[in-house]
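>>> with the sequence up front, the predicted model follows.
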Amino acid sequence: MDIDTVLVPVDGSEESVRAIEVAVAVAERYGAQVHALYVLDRDQRERTERMMDAARDLAADVPLTHSVAYGFSTSHLTIHPGSVVLDASEDAGADFLVIPREGPADLLGKAAGYVLQFAKQPVLAV
């Protein structure tokens, strides 16, 4: 398997930290980089910065990039958080996805099912 970029959507939860750990392990195994996508459901700039600092610490020597996306839109209610993750995976050139599975009411929980169903890349749900 040829993997250059592992995308991991995060939201600051403990499940996200675990997903970063797994994404880093996959990246180390394949000599890839990690791209952490912070998925927001409202303005959380301070929490985003703390999560990205934690991601950098967890990545250690594994190259890490990151971006931020809103998981929903009040002007485009048809946008699903899962489609936001898949769009970001294409933008980042991700070959592999590691997604935290949270409760079905959580934003990333909603994204996980969608990503598992529609992703073109291999997906590991943790």
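Nice, thanks for sending it over. Numbering: from 1, shown residues only.
>>> CA atoms for contacts and neighbours, from now on please.
Fine.
>>> count the residues that sit near Ala112.
26 (other C-alpha atoms under 10 Å).
>>> gap between it and Pro104?
Noted for Ala112: a distance of 9 Å to Pro104, by C-alpha to C-alpha, to the nearest Å.
>>> start and end of stretch 114-126, how far apart?
Span of stretch 114-126 from end to end, C-alpha to C-alpha: 15 Å.
>>> dropping in the other structure now:
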Amino acid sequence: MYERILVPTDGSETAEAAVDHALELAERYDAVVHTLYVVDTDSMSLTLGAEQLDRIEQGKFGEMDEVRERAERATDYVADRARERGLEVVEHVSAGKPHSLIAEYVEDNDIDLVVMGSHGRSGIRRTLLGSVTERTLRSTRAPVLVVDTDRE
């Protein structure tokens, strides 16, 4: 049923809450786990210049060691837990709009399922803050399993 499962992560507790669900499914279906960290260049655009943003989008972090380390910590968290269970794992870091790059990764890698965490916000709070999970639900062709961390 599932051969490739994607766990997008930003390194937050919310993202980490989805990992166990994804790994249980990967074990059950002998699936390859993919983990993706997207450097959100929209949120960085106010503090960085255009040249720095272009370099990050090309995967060239240069002096941005903190950004690269955060991305590696986030994907390593998923990868380490997957390997502890004997699962094959693919780590990837990209830069741009998270929901768009998640959808692109799903298409490019023939992902069967996306597993993501969410705070379960609704109404005006979600509208003001936006939601990568909400946008991913609307932009990807693969099923998306949303783990509501407020109910964990």
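Yep, it's here. For clarity, every value in this text was computed on a predicted model and none was experimentally measured.
>>> show me where the first structure has helices.
14-30, 45-59, 81-92, 107-118 (DSSP state H).
>>> need these in CSV (columns: distance to Ser67 of the first structure).
Shown next, in CSV, are the helices of the first structure (distance: least, C-alpha to C-alpha, whole Å):
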stretch, distance to Ser67 of the first structure
helix 14-30, 14
helix 45-59, 9
helix 81-92, 8
helix 107-118, 16
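>>> nearest to Leu7 of the first structure, of those?
Across these, Leu7 of the first structure has its closest neighbour in helix 81-92 (6.3 Å, C-alpha to C-alpha).
>>> packing partners for the closest one?
Where contact means 3 or more C-alpha pairs under 8 Å, 6 or more residues apart in numbering; DSSP states H and E, helix 81-92 of the first structure is packed against strand 5-10, strand 33-40, strand 64-70, helix 107-118.
>>> so can I have a markdown table of those showing distance to Met51 of the first structure?
Shown next, in a markdown table, are those (distance: least, C-alpha to C-alpha, whole Å):
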| stretch | distance to Met51 of the first structure |
| --- | --- |
| strand 5-10 | 8 |
| strand 33-40 | 8 |
| strand 64-70 | 10 |
| helix 107-118 | 15 |
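>>> buried deepest among the ones you listed, which one?
strand 5-10 (a mean of 29; mean count of other C-alpha atoms under 10 Å).
>>> by how much does that one deviate from the second structure on average?
Here the mean offset of strand 5-10 of the first structure against the second structure after fitting is 0.5 Å, by mean C-alpha distance after the TM-score superposition for the first structure.
>>> next: stretch 45-55 of the first structure.
Its aligned residues in the second structure lie a mean 1.4 Å from stretch 45-55 of the first structure after superposition (mean C-alpha distance after the TM-score superposition for the first structure).
>>> give me the buried positions along that stretch.
For stretch 45-55 of the first structure, burial by neighbour count (16 or more other C-alpha atoms under 10 Å) applies to 48, 51-52, 55.
>>> against the second structure, where does it fall?
Counting by TM-score structural alignment, stretch 45-55 of the first structure pairs with residues 68-78 of the second structure.
>>> over to stretch 83-98 of the first structure?
By TM-score structural alignment, stretch 83-98 of the first structure lines up with residues 100-115 in the second structure.
>>> one step back: between the helices and strands packed on helix 81-92 of the first structure, which one is closest to Val24 of the first structure.
Ranking these by their distance to Val24 of the first structure (criterion: C-alpha to C-alpha) puts strand 33-40 first, at 6.5 Å.
>>> by how much does that closest one deviate from the second structure on average?
Mean deviation of strand 33-40 of the first structure from its aligned counterpart in the second structure after superposition (mean C-alpha distance after the TM-score superposition for the first structure): 0.8 Å.
>>> same for that strand, what does it pack against?
strand 5-10, helix 14-30, helix 45-59, strand 64-70, helix 81-92.
>>> so the third one versus helix 14-30, what angle?
On the basis of axes from the mean of the first three to the mean of the last three C-alpha atoms, to 10 degrees, helix 45-59 of the first structure is oriented at 40 degrees to helix 14-30.
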